[in-house]
Structure formats: C-alpha cells, structure tokens
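1. What follows is a protein structure lacking sequence information:
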C-alpha cells in the first residue's frame, strides 16, 4: 500500500474574500508544490481549515487536488469530521475520487474514551477496502482527545488498511512509542515542522508540514540532505526552517500562511470566518521579515 513519507505538505485551502473556496487557486497551489519537489500532498487537514468547510466544499477541493496531481505524487485526503457520518461520507468519496489514501483525525471537542475512539476508527476502516491506506491523526492540543498506544496497537492488529499515524504534538516519547506499534512497516510522521530532522533520526517516515505549503524548498532540502547522510547541512537547513516557522506563527494563524503564499505569487485569499485576515500593517511587517529570511538561507530559495 502507498504511504506518506518525506515532505508531505499539509495544504491550505485557497478562498475568495467572501469565504468561498477557490478551486483555480487550489490547482495552482497543487502544481506549485509538486514542481518544488514535495513528496506527498495532504489537503483539508488543520492547515486546510477542515472543520470550517462544508462536506460539499471538502469534496470539491479533494477532487481538484487529486485531478491536478494526476498521480505525480501521493495524495492523502484528510477526511475527519465532527461526526462519524460525514467522516465516512468523505472517506468513501476520497476513495472513489482516486485518492491514494486518507487521514482521519480523532473525534474532536467532545471527550471520547478509548473504547469510543477505537470503535470510531474501526467503523471507518470497515467502510473502505482493506487495501486502501488509512492514517490515524492525533493532535490532542486541539482535538482534546489523545490516541493511546493500546488503542493504536489494537487497530493496527485488527485492520489491515490502518497503516500509520500523523502525530502533531511535540512529544518524542509518545512518537517513539507509536513507532514501536505493530510490525516494522507501521508508518509514523511528525506534524511538528520544527521536529522534522529529529523525527527522521528517530525512525519516522517524514513530516506532515504546514509551513512547507509556503516554502517547500528548505524542507525538501532537509530530506535530501538526510538521505545523503549530509547531517551538518541538514541541521543547518532545519535551523533556517525553524526561523521561518517562527515568522509564520507555526500555523496558529492561517492568515499568515495565506499572505505568505500570495507573497510567492500563488492565489490563496482569505481565511474562513470566524477567523479574520491579518491587517495591512501586520502583512507589511510579515513580508519584510520574509525578505530578510530569504537573504540568509543558503542557495535554496530561487
């Protein structure tokens, strides 16, 4: 089965000022990221403002990314929703639309115990072919629900299509324990951009990175350097990436991502309410800082 690896870019969802999705911008961004050398695409997750979009909007964005990518890179659609019915609907749509796999965030906001979380994923798994890859997605600081090691172990043992996890909390002990689940083929990726290189050293397959949606180049170069055993260069590039992560607020305000993507010439537009776009002065300061960052990164940004 296909999997996520290397630089997996968590895509923003381009929108117009009125909050409507921008499918042309989505296609433009898809081509931009593939041309820059990312390994996989992961639209409609946290970076893609998932819960703020309707099921219909999410389906149209998924189709645009899958069709534009046209098998050039692996495309895993995030399908987790606020209720199980919508999650299954989106999961089945992703499969029918030609996605290479899906990601599914834990139940969110409302507390769910281990048994409920296990049943949730089991139900999704059984609604899909056994050879269609599913990644669990844990982001407990936002969802409010943790994916425990025993639950992950049970799911991996019982369901062939559950092949990996995206873990978006900077806890290396937990990440290590996820890696030890099941057999050697279990796939784990960090969702913390600043931990890309350390996660590779730990044995992870890569990063699911929101910041790489804006500047994929340093992340692509980190992965190349690591594969080539050029660890000093990889560490230097990670330090430069860390500065960029700080400038972009680490994805805590998606308007920063969208303004920075437009700085690169790609249609990105506005964030969906109730979040608001940053003001003109804040945007000006961001652009000045990005100009300064680009001057200091060695031979990566063209």
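-> Thanks, I have the structure now. Keep in mind it's a predicted model, so treat the numbers as computed, not measured.

2. going forward, measure contacts and count neighbours with C-alpha atoms only.
-> Fine.

3. Assumed residue 204 was part of a helix.
-> No - going by DSSP: H, G, I helix; E, B strand; the rest coil, the assignment for residue 204 is coil, not a helix.

4. correct me, but it touches residue 191?
-> No - the pair residue 204 / residue 191 is not scored as a contact, 10.9 Å apart, by C-alpha atoms under 8 Å.

5. what about those two, which has more around it?
-> residue 191 (26 against 23; other C-alpha atoms under 10 Å).

6. Go ahead and confirm that one touches residue 169.
-> Yes - the pair residue 191 / residue 169 is scored as a contact, 7.0 Å apart, by C-alpha under 8 Å.

7. that's a strand at residue 102, yeah?
-> Yes - the assignment for residue 102 by three-state DSSP puts it in a strand.

8. show me the contacts for it.
-> By C-alpha atoms under 8 Å, 6 or more residues apart in numbering, the contact set of residue 102 is 76-79, 91, 94, 133-135.

9. what number of residues lie near residue 298?
-> Neighbours of residue 298 using other C-alpha under 10 Å come to 12.

10. And here is the other one:
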C-alpha cells in the first residue's frame, strides 16, 4: 500500500540506476547498496526503472524484480515512483498493477514511442494505465520519446489520476504556465540535471535526475539554496555540476557513474550491453580527467572527486 500522497513527493529524487552483475543479471546486492548510500546522503525519493535505470534493456520480470528489491530496501522511508513505460499499453498496465501491489507511491511513464502516435493515442495510453490503478500517474515529457505540446499536457492533466509531470523539456517557462493553467496542486518535477536551478525557480516541486546517483550532495545543496532565495550561490554549484556532467556524457555516462561510485566504495555494478563498461586504462584516464576538472574549477565538497 502507498505510504505517501503526491504532495509528499518533492525535493531531490534520483532516477535510480539499476545494478547488473558482470553477467548482466540483476544484481540485488548492488541495488540495495546504492539505495542505502543515497538514503544516507539525504535524497527524498526514488524514480525506478526509467531511462537511467536501463528499464528498456530489461524484460517485464526483471523490471518487477528491481521494483520489489528497491521497495523492500526503502521500507517506506521515502516515496517511490515506478516508471512503467512501454510501447504496449497492456504491458504498462501489468507493470503499473505490480507497482501498486508492491507499495509504490506513484507510477510514471514516457508516452508511447517508435510509431508516430497521435495525441489521441497518447491520451488514451495514459488514461487506460491511470484507470488500472489507484495511485497517481506522473506523465513524462522527454525528448527521447517525443516532446508533448502544451495543449496535450493540459489535456492529459484532465485525466483523474494524472497528478503530475516529469518535465525534461528545456522550455522551463512552461512550468509556470502549467502551474497557472492546470493548478498549483499539479506536481511538476524538473528532469534536466543541467537545469535544476532553472526548474526550481520556475516553480518545480522537485527535481528528478540521473546524476543525483553520483553527486546527490550537489543537487541537495542547490535545492536548499534556491529555497533560501540564494540563486547566485545555487548557480555556482550548478555550474560545477554542469562541468562534471558534460565531461561524463562524452562516454557512456551510466557506466561513468557506476565506476565513480565504486571509487567511493559503493558497488553499483555494471551496465548492460549495448552500453560499454569502463575498465582498465580507460578508467584510469577517466580518473585523471576528473582530477583535472576538480583542479581547474576548484570544485570542492564533491565526494566522488574527493575519493580520487
């Protein structure tokens, strides 16, 4: 049974990575270790089996397994959102029903993709999934699956259980527009790591992102500074985060984050093919690159850098 309402889901929420072992199997020990590490860092929720969680590289049974492990490890301490997106509405409903049964607090989904689905297709997709469960749906506006227009977002918000949106588009002026036209109770989560400050100052209720797995302390600090209206200092932290992100995305950045967590003693496992694991000389070169960034930018109080 869900323990939190949609209004409780706010703050800094990692889009949780999924740990795999060296044979590409779901790695329960690594998942639990990563969850505990992030809980100790002070994150305020988790977003499971999305893009960062390599959700589309898993079958339905594996996605359910990850949900079960994480919810068991969290033990109701923070809200859990489960991404149930699939091209097939039937599969998404199966994943949504399982998430609710396991005790998830909300579900989320990208719109159906690959084929050129119309606004009516997308509306029906979210309506059908939302009607299959009693927990809130958070729709997902993301370039990888196709950015939805403002009119479609408003239409989706009219569905009874659609109570929020993960907004990874860069048109952040729309965040305040959504709040104004849909209502202040409609929850908005900024999903662009590089634009966390922008999302928050435009009215986002929380931030959901990939790099919160690796450097949650930076984004927790950003969130706290914005709450105190100290935008100048928040932007300084954001700039350092952007430098680290831009360096990381030159490679398979899920692999970068997993190997960098290892430097701190957190076993987050491996990535699944076709992503490439960073090892050997490439790992040493990665370390040297991060050391150079730290020195050049005088970046302080970032734990994975301090572990080098």
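-> On my side now, so go ahead. Computed from a predicted structure; not experimentally measured.

11. Look at the residue lying closest to residue 211 of the first structure once chain neighbours are set aside and say how many residues are nearby.
-> Excluding its sequence neighbours, the residue lying closest to residue 211 of the first structure (C-alpha to C-alpha, 6 or more residues apart in numbering) is residue 245, at 6.5 Å. Residue 245 of the first structure sits with 19 neighbouring residues when counted by other C-alpha under 10 Å.

12. helix or strand for residue 245 of the first structure, which one?
-> Remark: residue 245 of the first structure resides in helix 231-247, with elements defined by DSSP states H and E.

13. So what's the gap between that helix and the chain middle?
-> 19 Å (C-alpha atoms, centre = their mean, to the nearest Å).

14. Can you tell me what sits against that helix?
-> The contact list for helix 231-247 of the first structure (C-alpha under 8 Å, 6+ apart) reads 193-194, 196-197, 211, 218-219, 221-223, 225-226, 251, 286, 289-290, 293, 297.

15. Among the residues you listed, which ones are in helices?
-> The helices, defined by DSSP state H, take in 196-197, 218-219, 221-223, 225-226, 286, 289-290, 293 from the contacts of helix 231-247 of the first structure.

16. Who wins on neighbours among the residues you listed?
-> residue 219 (29 neighbours).

17. mind listing what that one touches?
-> 7, 212, 237-238, 241.

18. Check those residues and tell me the two furthest apart.
-> 7 and 237 (13.8 Å; C-alpha to C-alpha).

19. Looking at the two, which has the bigger crowd around it?
-> residue 7 (28 against 23).

20. Tell me which helix or strand the more buried one sits in.
-> strand 6-10.

21. from the chain's centre, how far out does that strand sit?
-> The answer for strand 6-10 of the first structure is 7 Å, by C-alpha atoms, centre = their mean.

22. That one vs the second structure, average offset?
-> Mean deviation of strand 6-10 of the first structure relative to the second structure after superposition (mean C-alpha distance after the TM-score superposition for the first structure): 0.9 Å.

23. what ranges do the strands span in the stretch 101-250 of the first structure?
-> For the stretch 101-250 of the first structure, the strands defined by DSSP state E, counting those that start in this stretch cover 101-105, 134-138, 162-167, 187-190, 206-209.

24. what residue of the first structure takes the place of residue 85 of the second structure?
-> Counting by TM-score structural alignment, residue 85 of the second structure corresponds to residue 80 in the first structure.
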